[in-house]
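**Q** Just the structure for this:
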Amino acid sequence: MTYALSEKGPLMARPGEYALRWDLILDYAQDDHLDAIDNAWCDGFVAHAGTQSYGRRCLEDLRAAGNSMVEDEKLTHMPRVKMPDKSPSRPDHLTEDEVWALIKTAWNEPDQQNYPHGPKGDKTYKMVRTTRYRMRHLVPYIVVSVLTCTRASRVFEASYKREDGRPWIDLKNKFYWRLAKGEVEKKLKRAPKVPLSDQLVRWLTWRTRDRTRNGVVIPGNKYLVEYKGRPVDCRKAFEQCVERARVRYPDLFLRDDGDPKQIVRHTLRHTGVTLLSQWGVPAADICDYAGMSPEVYDRVYKHADPTKMDRVMDALGGRERPEPKGRRRTSEK
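**A** Take a look at the predicted model:
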């Protein structure tokens, strides 16, 4: 564990979570040595971990640390680590109407506070609506996540000025540098630089300008996702926004069978890639734009490509292509 935490831990995106996974491994292993690792040991650990997906993630750390020690000649042999099956990928994505519903909820959801209600000394409190809107910082997060198909952390950490350790939105040259300054791109989870549309640049530029409200100057945003002047991780706020949107729009966020969709922050990136595929953008361009491999696209997103069976349909006499579900028509002829 000392080797894993000292050598590999600092390289992890979330070293705290990495350490917690190793705590769980050692809690199960107790005094066991590496020779004790076999299929039965791995099966027992997965049961100890609570869920199959989390047990697999911990075993991946164990296997990676052992293989690294073998490469560094600190270990002569690493036993085979039996991996449980991968959990099925999240199939849910949002339609355009559902994206708009999230945006409108984030923009219009008011803040509420508990205020004393009743005679003086009465401890009865009542939720009172205020004039503040507590979720508006989510709007740029939702918009940029979907339009640029970017992973969550590279959106809420982004700034409008070049800073160490943060992705950079270059509004002047209309580019989104998703890698932080000096950061080395990983083989997996690539983050290539992407261009920004003129419309998106105009809107983001407006957010960076100082504004005046009731004679008070409000400074423009320095960060893409900013709350009370500070950059924030918006995970909890996004979860609350999803729940409020389900209440505001009960006919949306449902699967074809009527069950509610499972919506997390990664759903926005998944939605962006799926919509590009539905709009007929070539797969190679989508992979370059989103920073994914062709193998991942074929496995996860190819089903949404309306052109994937065109040759078959042409051979069978053709067919009329349906409009993608939830797509908004920009004009009527």
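**Q** Please make it C-alpha for all contacts and neighbour counts, starting now.
**A** Noted.
**Q** wait, is Tyr141 part of a strand?
**A** No - secondary structure of Tyr141 (DSSP: H, G, I helix; E, B strand; the rest coil): helix, not part of a strand.
**Q** so what's it up against?
**A** Val155, Phe156, Leu224, Val225 (CA atoms under 8 Å, 6 or more residues apart in numbering).
**Q** And His303, how close does it get to Asp27?
**A** 43 Å (CA to CA, to the nearest Å).
**Q** Which one of those two is surrounded by more residues?
**A** His303 (15 against 12; other CA atoms under 10 Å).
**Q** where does that one land in three-state SS?
**A** His303 ends up helix, using three-state DSSP.
**Q** repeat for Pro91
**A** coil.
**Q** tally of neighbours for the closest residue in space to Ala49 that isn't next to it in sequence?
**A** Nearest non-adjacent residue to Ala49, counting by CA to CA, 6 or more residues apart in numbering: Gly55, 5.1 Å away. A count of neighbours around Gly55, defined by other CA under 10 Å, yields 23.
**Q** Wait, Gly55 touches Phe45, no?
**A** Yes - under the criterion of CA atoms under 8 Å, Gly55 makes contact with Phe45 at 6.9 Å.
**Q** Can you pull up the most central residue in the chain?
**A** Geometric centre of the chain, nearest residue: His266, 2.9 Å, by CA atoms, centre = their mean.
**Q** Looks like that one contacts Ala152 (just checking).
**A** Yes - using CA under 8 Å, His266 makes contact with Ala152 at a distance of 6.4 Å.
**Q** ranges for the strands of the stretch 1-150 of the chain?
**A** Here the stretch 1-150 of the chain has its strands, by DSSP state E, counting those that start in this stretch, at 110-116, 125-133.
**Q** got the contact list for Phe253?
**A** Leu94, Glu98, Arg246, Pro260, Lys261.
**Q** just to revisit the earlier point, out of the contacts of Tyr141, which are inside helices?
**A** Val155, Phe156 (DSSP state H).
**Q** can you count the residues close to the nearest residue to Tyr125 once chain neighbours are set aside?
**A** The shortest distance from Tyr125 to any non-neighbouring residue, by CA to CA, 6+ apart, is to Pro116 (4.4 Å). Other residues lying near Pro116 total 15 when counted by other CA under 10 Å.
**Q** Most neighbours among the contacts of Phe253, which one?
**A** Leu94 (25 neighbours).
**Q** correct me, but that residue touches Val273?
**A** No - counting by CA under 8 Å, Leu94 does not reach Val273; the two are 10.8 Å apart.
**Q** Let's compare: structure for the following, please.
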Amino acid sequence: MGEVLARYADDKGPTLASAETLAYSIQALAPFWGGLTCDAVKGSTCRLYERERAKPRKTETTSRTGKTIIRTRAAGASTVRRDLGVLQAALNHAHAEGMLIHPIKVTLPAAGDPRDRWLTRSEAAQLLRHAEPHVQRFILISLYTGRRESAVLQLTRPRVDLEEGKIRFRADGQAETKKRRGKMRIPKQLRGHLRRWLRHPGTHVIMFRGKPVNSIKTGIRRAAERAGLEGVTPHVLKHTAITWAVMDGVSVEDAAEYFDTSPETIRKHYWHHSPHHQERALEVIERRR
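**A** Down below sits the predicted model:
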């Protein structure tokens, strides 16, 4: 399995938009799976991996002041599903490349119900007020564009066209994935911020100490703690952007086009927030005599 994971990382890693996420998952998978043979992949070992990942582990990080911070964390079901999804992809690749004679099926843990956490406008204002400048940029871009963390952090200056009023979140030559990035028009509220930010030098729109930012999770978490908010992650900002648009009356088709998200996803996860939700059915029912 170690060879399978290494081959997948070498062959696919350079072509993926989420190469860092892939590397993180492989680092988590390797200690458990690396020494096993591929025929050991079955339901029982997948469930054992889930239990192992659920055990609290201490991690050490160093703050900007040089202080060592120790945190205890355990992987949740969604993280395990992501890890095992990478394991399945690696096995599929190994089979396609002739390393395996037969395909091998990975058993995934059950998917939990999606969290419906989104920020009110007052919560968003509080988060902004307590965030560092580069985190504020991320928050504003996320709330106006509804793009994923990686798409926002990897946004380079040449892909922001203030004259045409458009942003290209996907780089030239970058393969599109199911987690689409696409192109969008810039709202006038965000255009003013971008114009001010782009006056400063740098390769990316979001920079910290002169360098691009690889992850904003810690910055968001700290801002949320200072603001007294719970359950705030970068994905919550994307969820908030689409929820606000739907609450303001944007249709399924327009939301899907603007946020480069499928209509099915809009209907499944956001449409219940719309003032038009079940509107036509309600009109018909209320016309009954």
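**Q** Across to structure 2, which of the contacts of Tyr141 of structure 1 hold up?
**A** Contacts conserved in structure 2 for the contacts of Tyr141 of structure 1, using both residues aligned by TM-score structural alignment, their matches' CA atoms under 8 Å: Val155, Phe156, Val225.
**Q** which residues in structure 1 does stretch 103-119 of structure 2 match up with?
**A** Aligned using TM-score structural alignment, stretch 103-119 of structure 2 spans residues 78-94 in structure 1.
**Q** likewise stretch 271-279 of structure 2?
**A** So stretch 271-279 of structure 2 sits over residues 302-310 in structure 1, by TM-score structural alignment.
**Q** buried stuff in the matching stretch?
**A** By 16 or more other CA atoms under 10 Å, the buried positions in stretch 302-310 of structure 1 come out as Lys302, Ala304, Asp305, Pro306, Thr307.
**Q** and what of stretch 199-211 of structure 2?
**A** Gly202, Thr203, His204, Val205, Ile206, Met207.
**Q** gap between the second one and Gln154 of structure 2?
**A** This means Thr203 of structure 2. Taking CA to CA, one finds Thr203 of structure 2 at 10 Å from Gln154 of structure 2.
**Q** joint contacts of those two?
**A** Pro212.
**Q** what's the counterpart of Ala223 of structure 2 in structure 1?
**A** Checking TM-score structural alignment: Ala223 of structure 2 goes with Cys241.
**Q** Kindly confirm my reading that that match is in a helix.
**A** Yes - counting by three-state DSSP, Cys241 of structure 1 is located in a helix.
**Q** and the nearest residue to it once chain neighbours are set aside, how many neighbours?
**A** Counting by CA to CA, 6+ apart, Cys241 of structure 1 lies nearest to Ala106, which is 6.1 Å off, once chain neighbours are set aside. Number of residues near Ala106 of structure 1 (other CA under 10 Å) recorded here: 26.
**Q** can you check Gln30 of structure 1 too?
**A** Neighbour tally, Gln30 of structure 1, other CA under 10 Å: 8.
**Q** Also Thr274 of structure 1?
**A** 25.
**Q** what do you get for Leu34 of structure 1?
**A** 12.
**Q** For stretch 136-154 of structure 2, measure first residue to last.
**A** 16 Å.
**Q** That stretch maps to which residues in structure 1?
**A** The aligned range for stretch 136-154 of structure 2 is 139-157, by TM-score structural alignment.
**Q** Run the chain-centre distance for that stretch.
**A** The chain centre lies 8 Å from the centre of stretch 139-157 of structure 1; the measure is CA atoms, centre = their mean, to the nearest Å.
**Q** now stretch 204-221 of structure 2
**A** 15 Å.
**Q** thinking again about what came up before, wait, which of the buried residues of stretch 302-310 of structure 1 is closest to Pro140 of structure 1?
**A** Checking the buried residues of stretch 302-310 of structure 1 against Pro140 of structure 1 by CA to CA gives Ala304 as the nearest, at 25.8 Å.
**Q** Tell me which helix or strand Thr72 of structure 2 sits in.
**A** In this assignment (DSSP states H and E), Thr72 of structure 2 forms part of strand 68-73.
**Q** Tell me how far that strand lies from the chain's centre.
**A** On CA atoms, centre = their mean, the centre of strand 68-73 of structure 2 falls 23 Å from the chain's centre.
**Q** what helices or strands is it leaning on?
**A** Strand 68-73 of structure 2 is packed against strand 57-62, with contacts defined by 3 or more CA pairs under 8 Å, 6 or more residues apart in numbering; DSSP states H and E.
**Q** For Gly34 of structure 2, which non-adjacent residue is spatially closest?
**A** Using CA to CA, 6+ apart, the closest residue to Gly34 of structure 2 is Gly2 (3.9 Å).
**Q** show me the contacts for that neighbour.
**A** Ala30, Trp33, Gly34, Gly35, Leu36.
**Q** try Leu5 of structure 2
**A** Ile26, Ala30, Gly34, Leu87, Ala90 are the contacts of Leu5 of structure 2 under CA under 8 Å, 6+ apart.
**Q** Let me have the residues you listed in JSON lines, extended by distance to Arg159 of structure 2.
**A** Shown next, in JSON lines, are those (distance: CA to CA, whole Å):
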{"residue": "Ile26", "distance to Arg159 of structure 2": "31"}
{"residue": "Ala30", "distance to Arg159 of structure 2": "37"}
{"residue": "Gly34", "distance to Arg159 of structure 2": "40"}
{"residue": "Leu87", "distance to Arg159 of structure 2": "34"}
{"residue": "Ala90", "distance to Arg159 of structure 2": "32"}
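**Q** Fine by me, thanks again.
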